[in-house]
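*Asks:* coordinates only, sequence not included:
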């Protein structure tokens, strides 16, 4: 039950923040798009994307002060770098990421976002299957 409550609260906070960002700034809260806005650093502290992304980075550390999550990372630095580059390539190829398409797009009933999210999820499931059952890596 405890996990359900935390997931429910997290989802609620995420939904409220995404809707708030859309209504206050008139922009979709897609993380890859926000990072793209920060490429040009002039007026960095005036950009809402900066503060939104800062919150995404800082809040887990604050949460960690009160709750000690058990996180085990079984990947090398090189695997993480390659994974990050592939995700970056995928977000450019798909014109957005899971936050932009999956959270914001589906909630706006965007057919394009529904298709993109379906492709993301299917690709992720196939990757896990191949890594765990074909290659034999992972737990």
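*Replies:* Received, thanks. The structure presented is a predicted model; accordingly, all values stated were derived computationally and were not measured. Numbering: from 1, shown residues only.
*Asks:* C-alpha from now on. contacts and neighbour counts both.
*Replies:* Fine.
*Asks:* which residues touch whatever helix or strand residue 128 lives in?
*Replies:* Remark: residue 128 resides in helix 111-129, with elements defined by DSSP states H and E. Helix 111-129 is contacted from outside by 94, 98, 101, 102, 105, 106, using Cα atoms under 8 Å, 6 or more residues apart in numbering.
*Asks:* second one coming, line it up with the first:
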């Protein structure tokens, strides 16, 4: 096995970090996706506008990246049993976890830890620990 530096992931992470920093510095807002989505559904005026544009940018980036030379990962080999019903159920579980944790992985893991928030550090350790256990159980037990 040889080690390769995942340049695309490194570049993508730098873009995400830069976007989070820009949103905080220029707008005073945290780039937590669950908060942005819920706020987009309940806000009006300029508040709803920036949230909608942020979400549109995220969605359009995923749509247009293959057209400018980036290859999207093929997840079918990792999750061959993924059906629309399973995907909806998984999305609902993520939404419930987001509500229980007062934020999502982007809000706590990227923005909160970057601000050294104790609550975000605990939340990130919790969901990463749960993810490690889930992967271990799924792949090894």
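*Replies:* Yep, that arrived. Because the structure is predicted, anything quoted here is derived from the model rather than measured.
*Asks:* still on that earlier bit, scan the contacts of helix 111-129 of the first structure and report the most crowded one.
*Replies:* residue 101 (27 neighbours; other Cα atoms under 10 Å).
*Asks:* looking at it, that residue is touching residue 32, isn't it?
*Replies:* No - if you go by Cα atoms under 8 Å, residue 101 of the first structure and residue 32 don't touch, sitting 10.8 Å apart.
*Asks:* give me the most central residue, the second structure.
*Replies:* Taking Cα atoms, centre = their mean, the centroid of the second structure lies closest to residue 106, which sits 4.8 Å from it.
*Asks:* counterpart of that residue in the first structure?
*Replies:* Residue pairing (TM-score structural alignment): residue 106 of the second structure is matched to residue 99 of the first structure.
*Asks:* equivalent analysis for residue 49 of the second structure, please.
*Replies:* Correspondence of residue 49 of the second structure to the first structure, assessed by TM-score structural alignment: residue 47.
*Asks:* mind checking how far the aligned partner of residue 118 of the second structure in the first structure is from residue 131 of the first structure?
*Replies:* By TM-score structural alignment, residue 118 of the second structure lines up with residue 111 in the first structure. Note on residue 111 of the first structure: its distance to residue 131 of the first structure, by Cα to Cα, to the nearest Å, is 30 Å.
*Asks:* now swap in residue 119 of the first structure and tell me
*Replies:* 18 Å.
*Asks:* show residues contacting the helix ranked longest in the first structure.
*Replies:* When the first structure is parsed with DSSP state H, its longest helix is helix 2-25. With Cα under 8 Å, 6+ apart as the test, helix 2-25 of the first structure has contacts from 27, 28, 29, 48, 103, 104.
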